[in-house]
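Peer 1: Give me a model of this one.
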Amino acid sequence: MPLPSAPPALHYSVSPYARIPLPPQNNIIGPFSLHPLLRVVDSFPSSLDPTVHSSSVDIDLSSSPDAIRTALIIATAEMFAPATQPPLPSMAITHPLLPWYIIVHRSVSDHVTVLDVLDTICRELSTTVGDEYRSDRRRRFELLQGRYRFRGLREAQRGEDVWELITSR
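Peer 2: Model prediction:
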């Protein structure tokens, strides 16, 4: 009886583990623009200095979500403004160091607010990493490898209502 031969070599033009762009979560047609409090400010596009890539909101993502929420509400009334124009009912946020999306849903209005985005990011990152990724039950923000400062969001190339979270040390 002949032995089975080895399977043929697989050839990929891109990684077989590449992320597939998400379909839109709603039927609102873009282009979309972020609220200025959430937008990454990039005055020197070629610079690698993380201090030039920051929104006007300064948040340490390793802090308590409740403390962050209270500080944000006190800071500005703009927290209740729509996170995007046109307003969206939900948003997906990704980060290159996180193996999952952060999904932001509207809370009290018919659209996602600036506060919804920041609060969801902080709450999601403060939860423990599931057993499928780690057995030591670290909090998710620790996967950011010390890059805990919120610098803003920018459009991701993964779908129409997907945004990339930018962080720094």
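Peer 1: alpha carbons only for contacts and neighbour counts from here, please
Peer 2: Fine.
Peer 1: and the helix or strand containing L153, what does it pack onto?
Peer 2: According to DSSP states H and E, L153 maps onto strand 149-155. Helices and strands touching strand 149-155, by 3 or more Cα pairs under 8 Å, 6 or more residues apart in numbering; DSSP states H and E, are strand 162-168.
Peer 1: One more, so I can put them side by side:
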Amino acid sequence: MKKTALIVLDGWGRADNPEVSAIDKARTPFVDSLYKKYPQTWIKTSGLDVGLPDGQMGNSEVGHMNLGAGRVVYQDLVKINLAAENGDFAKDPTLQEALAHAKSTGANIHIAGLLSDGGVHAHINHAKALCSWLYAEAFENVFVHAFTDGRDTDPQGGADYLQDLIDHMDATTGR
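Peer 2: Predicted structure coming up:
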């Protein structure tokens, strides 16, 4: 029986341009000998290839999940993006139940969440889609509680995200 090993070198990437690649510029005799002696392959680790939005940088968790599953595992961000784009967002039973309760009781609606375009933990487009949907459903007492953390975006970018959401709501409501 032939033995096989799956060896994952986290952070060991391949660049299209060897002039800008630390891996290509480094002296790596052991790894070079493995390349000559054994078959290997490179896998794509970002964007739609690993279930992230197109162009989104991957990370080790996403890579390991896809390797372990043996298939593309669509990440929550992609699932939410698709639901917001195709209208399934508005069909979510939990959201429908909450809105029905708010409508029947006249309750205020509070949206709380991370506001950024980093895409790792949240995306501003989800807040925009939710605000647009609430406006289309004729809700008027909607309060947004935005958290800005700068972890996967500019640490000083919070004010810009807030202004972007305000501009979206102004354009949506005409107010």
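Peer 1: After superposing, what score do the chains get?
Peer 2: The TM-score (TM-score structural alignment, normalised by the length of the first structure) is 0.28; 86 aligned residues with a Cα RMSD of 5.7 Å.
Peer 1: Could you check the strand holding L153 of the first structure and say which residues are buried?
Peer 2: Buried positions in strand 149-155 of the first structure, judged by neighbour count with 16 or more other Cα atoms under 10 Å: 149-155.
Peer 1: ok, now stretch 127-146 of the second structure?
Peer 2: Counting neighbours by 16+ other Cα under 10 Å, stretch 127-146 of the second structure gives 127-129, 131-135, 139, 146 as buried.
Peer 1: Keep only those of those that are in helices.
Peer 2: 127-129, 131-135 (DSSP state H).
Peer 1: how close does R123 of the first structure sit to I102 of the first structure?
Peer 2: 10 Å (Cα to Cα, to the nearest Å).
Peer 1: Rebuild the buried residues of stretch 127-146 of the second structure as a markdown table, extending it with distance to H168 of the second structure.
Peer 2: Compiled in a markdown table, these are given as follows (distance: Cα to Cα, whole Å):
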| residue | distance to H168 of the second structure |
| --- | --- |
| A127 | 10 |
| K128 | 7 |
| A129 | 10 |
| C131 | 9 |
| S132 | 9 |
| W133 | 12 |
| L134 | 13 |
| Y135 | 12 |
| F139 | 16 |
| A146 | 15 |
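Peer 1: of the residues you listed, closest to K103 of the second structure?
Peer 2: F139 (7.8 Å; Cα to Cα).
Peer 1: was I right about I166 of the first structure contacting E155?
Peer 2: No: the criterion here is Cα atoms under 8 Å, and I166 of the first structure misses it with E155 at 10.6 Å.
Peer 1: Just the endpoints, please. Distance across stretch 127-147 of the second structure?
Peer 2: Stretch 127-147 of the second structure end-to-end distance (Cα to Cα) = 12 Å.
Peer 1: you'd agree A112 of the second structure is in a strand?
Peer 2: Yes: assessed by DSSP: H, G, I helix; E, B strand; the rest coil, A112 of the second structure belongs to a strand.
Peer 1: Excluding residues flanking it in the chain, which one is nearest it?
Peer 2: H145 (4.5 Å; Cα to Cα, 6 or more residues apart in numbering).
Peer 1: do you know how far that neighbour is from D170 of the second structure?
Peer 2: H145 of the second structure is 17 Å from D170 of the second structure, by Cα to Cα.
Peer 1: repeat for P93 of the second structure
Peer 2: 28 Å.
Peer 1: what's the answer for Q96 of the second structure, then?
Peer 2: 24 Å.
Peer 1: cool, F143 of the second structure as well?
Peer 2: 14 Å.
Peer 1: which helix in the first structure runs the most residues?
Peer 2: Max-length helix for the first structure by DSSP H is helix 114-126.
Peer 1: Please read the previous query as pertaining to the second structure.
Peer 2: helix 158-173.
Peer 1: In that helix, which residues are buried?
Peer 2: 158, 161-162, 165, 168-169.
Peer 1: In three-state terms, label L72 of the first structure for me.
Peer 2: Quick answer, by three-state DSSP: L72 of the first structure is helix.
Peer 1: Which of the ones in helices among the buried residues of stretch 127-146 of the second structure sits closest to I23 of the second structure?
Peer 2: A127 (39.9 Å).
Peer 1: For V142 of the second structure, give me its contacts.
Peer 2: 108-111, 134 (Cα atoms under 8 Å, 6 or more residues apart in numbering).
Peer 1: closest to H64 of the second structure among those?
Peer 2: For the contacts of V142 of the second structure, the nearest to H64 of the second structure is I111 (32.6 Å; Cα to Cα).
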